[in-house]
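A.B. asks: Below is the sequence, then the predicted model.
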Amino acid sequence: MVKLTALILFCLVFFPIRYTNDWNNYEYITNNINDFNTDYVFTEITKYAISKGYSFIDIYQFHIVMIGIFLIIFLSNFTHKIILIVLILITYRYVQYANQIRYYLGFFIWLYGSYCLLVNKKKLKGITLLSFSLLSHSALLALFIFLPLYKYFKYITLRKQIIFYTCQIFLIPLVISISSAIFPQFSKYYSETQTSSIAGGLLYALPAILILIYITYISQKNKHNNNEPKYYFLYSLSMFSFLLLPISLYYHLLMERYIYSFTVIWLTYVLYIHGESNKKKSISYLSSILFISLIVILWFYFAPNVIGDTFYIKEVILMQNSTNN
């Protein structure tokens, strides 16, 4: 009943939307799908839908349902507080979930596939889901680095983190060169239109930096759980999500795609510890996650005004207004 309620809530919020920053582009691609070379899953879904007389609205709503389903399936493996997480994500990732339907469909399939492969040890199911995620959005290829690194996150210390992030700052040109060579499709992320000033980058990254500090702190207190598969999986994903934090200070899209998309993992990680802790610690962790969520949500809605960036609020208003059409 909790899963169904969470799914209905998710769909009720996103179904009525008739505007996103990419809505017109998606409609054009949908109506001319044979002229575009886009991701395989979206292409095949669109071709089938168009052949049956459906429009982009139907395709969009289908993606929303599937995003909701894979999100909730993934969450149900770790916590019963699915509705709480969904509510926080809806409030915080409202623009991104509606706008980046291909990426987030693939992202949540990737999360569930990684869980099946690494925790459940269901190799065929895991590999199938991971393959399907990559066919949903090519940008997810970068996340596959997580798989060979998975066993090594238990050896991360605060000292090693500081050294790694410091080195990355000084090696940013080399990192860009190597990543562009390995993943040519990501070169657009390094274009001048995607760069930001260091001040703007720090402003946007501040919640992630604070969350990294908090997760590092609580992980040090829960090292004894590293041998518990579900705990270690969430911990490893949390630490993995911050690998590109220094370079993301300069490139906004990297921050969106490869750091803040893992908000669901940070929430689930803390709530999982909350569920495994005694009553006193549980109240502490739950209070912490609610407080952090509130700060992050307020920060993203209001802090950009400090530097005159009102894009996010404008998009939310436009999306809300579109639901009345």
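C.D. replies: Now that the structure is in, tell me what you want to look at.
A.B. asks: all contacts plus neighbour counts: C-alpha atoms, from now on.
C.D. replies: OK.
A.B. asks: Where do the strands of the stretch 1-150 of the chain begin and end?
C.D. replies: Taking DSSP state E, counting those that start in this stretch as the criterion, the stretch 1-150 of the chain carries no strands.
A.B. asks: Comparison target, given below:
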Amino acid sequence: MADKVKEVAIEEADRIKSLTVEAARSTAYLYPLRGIAYFVSHRDLWRPMTSRLAPTLSLGLGVTTFMFVFTYLPQAAVMAFTNGPLAAISAALLVLSESSTLITILSKTFLIEDALVDTFDGVLVSKNTTNLVSGGRQIQSGGDSIAKLGKLVKRPFAKFTPKALIRYVMYLPLNFIPLVGTVIFVVLQGKNAGPAAHSRYYQLKEWNSSQRKKHIEEHRGAYTRSVLRCLLTTLLISRYDSFGVAAVLLELIPVASIFFAFTNTVGAALWAADMEKGHVTSEGTAPRLREQAKKAE
């Protein structure tokens, strides 16, 4: 029995190493960072965000105030049992994280949906993939990448669904587990955020449900169904997961969450443009991004 346990442990260690290397080689996690740089350097992409800035800031202030007034003390009391003297600080950070998530969900649902679509399409136009965009909206001649965007023919980004909130509430208690709990929470949120960021791309490609699932699985890696392996691979991230985790981490930053919602959209569009042009290898990596990752190491 001891030899069998040792054999399984070695197999799982090798599997974990393989999946981790796959995720690192994919460098999909760099696209949210590329999105920041691209967004900052292309002023025309700012217009969709600035047009919704005032109501979004008002929403952010209201949600954050509400969360601190009604949820801070109860959560601080619970965290006193797990974090000890650091409970006050930990609870404040948790409330800020919760507020950022709620602000992002509400703003994407009611305030900035069209602005995110314009941003995504604008990046595709700027990356010379206008033919792809033309299937989802009218394209005008002249002007910058945003000015060329005409009337929407299709609206891609799915509005907020109750499942998203239920899933968020189910995972939220993980944050009460010091260190590891927050990591697991972010990874689980990221698994859904990755594919969701490409919902517009799927629509422009006119892919059906099975085609989308196939594409996601090709970029997600092979996960087995055994309970043991699912537990061991919970903290592992594949190509789409690595993008999603990086995006979720950025959107959890208090105050700046809306800004990163736009930059993450830009990053997703850059990745879509690379796939459309065939610049992404079978490993799910743009060659230039792999070089950047090696330099970072």
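C.D. replies: Perfect, I can see it now. Keep in mind the model is a prediction, meaning the values are calculated, not measured.
A.B. asks: TM-score of the superposition?
C.D. replies: Comparison of the two superposed chains (TM-score structural alignment, normalised by the length of structure 2) gives a TM-score of 0.26, and 135 aligned residues with a CA RMSD of 6.6 Å.
A.B. asks: In contact with residue 75 of structure 1, which residues are there?
C.D. replies: The contact partners of residue 75 of structure 1, by CA atoms under 8 Å, 6 or more residues apart in numbering, come to 82, 268.
A.B. asks: Now do the longest helix seen in structure 2: which elements does it pack against?
C.D. replies: The longest helix of structure 2 (DSSP state H) is helix 53-83. Contact here means 3 or more CA pairs under 8 Å, 6 or more residues apart in numbering; DSSP states H and E; on that basis helix 53-83 of structure 2 packs against helix 87-110.
A.B. asks: The helix it packs on to helix 53-83, inter-axis angle?
C.D. replies: Angle between the axes of helix 87-110 of structure 2 and helix 53-83 is 150 degrees (criterion: axes from the mean of the first three to the mean of the last three CA atoms, to 10 degrees).
A.B. asks: next SSE after helix 87-110 of structure 2?
C.D. replies: helix 113-126 (DSSP states H and E).
A.B. asks: From the contact counts, what lies against the following helix or strand past that next one?
C.D. replies: As assigned by DSSP H and E, the chain's next helix or strand after helix 113-126 of structure 2 is helix 130-133. Other helices and strands packing on helix 130-133 of structure 2, by 3+ CA pairs under 8 Å, 6+ apart, are helix 113-126.
A.B. asks: Which other helices and strands does the helix it packs on contact?
C.D. replies: Right, helix 113-126 of structure 2 is packed against helix 46-50, helix 130-133, strand 149-152, helix 257-276 by 3+ CA pairs under 8 Å, 6+ apart.
A.B. asks: same thing but 6 Å
C.D. replies: The contact analysis (3 or more CA pairs under 6 Å, 6 or more residues apart in numbering; DSSP states H and E) places helix 113-126 of structure 2 against helix 257-276.
A.B. asks: by contact count, what packs against the helix or strand that the helix it packs on is followed by?
C.D. replies: Using DSSP H and E, the helix or strand that follows helix 257-276 of structure 2 towards the C-terminus is helix 287-296. Helices and strands touching helix 287-296 of structure 2, as assessed by 3+ CA pairs under 6 Å, 6+ apart, are absent.
A.B. asks: Which residues in helix 287-296 of structure 2 does the neighbour count mark as buried?
C.D. replies: 289-290, 293 (16 or more other CA atoms under 10 Å).
A.B. asks: And the strands in the stretch 201-325 of structure 1?
C.D. replies: With strands called from DSSP E, counting those that start in this stretch, the stretch 201-325 of structure 1 shows none.
A.B. asks: that older thread, and the longest helix of structure 2, how far from the chain's centre?
C.D. replies: On the basis of CA atoms, centre = their mean, to the nearest Å, helix 53-83 of structure 2 sits 22 Å off its chain's mean C-alpha point.
A.B. asks: how much does that helix deviate in direction from helix 257-276?
C.D. replies: Relative orientation of helix 53-83 of structure 2 and helix 257-276, computed by the same axes, to 10 degrees: 100 degrees.
A.B. asks: measure the nearest residue to residue 112 of structure 1 once chain neighbours are set aside to residue 234 of structure 1 for me?
C.D. replies: Distance criterion CA to CA, 6 or more residues apart in numbering; nearest residue to residue 112 of structure 1, sequence neighbours excluded, is residue 74 at 5.4 Å. For residue 74 of structure 1, the distance to residue 234 of structure 1 (CA to CA, to the nearest Å) stands at 11 Å.
A.B. asks: Repeat that for residue 162 of structure 1.
C.D. replies: 21 Å.
A.B. asks: Residue 41 of structure 1 now?
C.D. replies: Distance of residue 41 of structure 1 to residue 234 of structure 1, given as CA to CA: 27 Å.
A.B. asks: Tell me which of these two has more neighbours.
C.D. replies: Set residue 41 of structure 1 next to residue 234 and count neighbours by other CA atoms under 10 Å: residue 234 wins out with 21 against 18.
A.B. asks: Hmm, that one is touching residue 268, no?
C.D. replies: No: look at residue 234 of structure 1 against residue 268 with CA atoms under 6 Å: they stay out of range, at 7.5 Å.
A.B. asks: Report how many residues lie close to residue 162 of structure 1.
C.D. replies: Here the number of neighbours of residue 162 of structure 1 (other CA under 10 Å) works out to 11.
A.B. asks: Using the three-state scheme, assign it.
C.D. replies: Three-state assignment for residue 162 of structure 1 (DSSP: H, G, I helix; E, B strand; the rest coil): helix.
A.B. asks: what's the spacing between it and residue 203 of structure 1?
C.D. replies: Distance, residue 162 of structure 1 to residue 203 of structure 1, using CA to CA: 20 Å.
A.B. asks: do you know how far the residue nearest to residue 112 of structure 1 is from residue 180 of structure 1?
C.D. replies: Distance from residue 74 of structure 1 to residue 180 of structure 1, by CA to CA: 31 Å.
A.B. asks: Also residue 169 of structure 1?
C.D. replies: 17 Å.
A.B. asks: what ranges do the helices span in the stretch 101-250 of structure 1?
C.D. replies: Here the stretch 101-250 of structure 1 has its helices, by DSSP state H, counting those that start in this stretch, at 101-118, 123-136, 146-149, 158-170, 172-182, 198-221, 229-240, 245-248.
A.B. asks: Identify whichever of these lies nearest to residue 283 of structure 1.
C.D. replies: Within those, the stretch nearest residue 283 of structure 1 is helix 198-221; the backing value is 14.3 Å (CA to CA).
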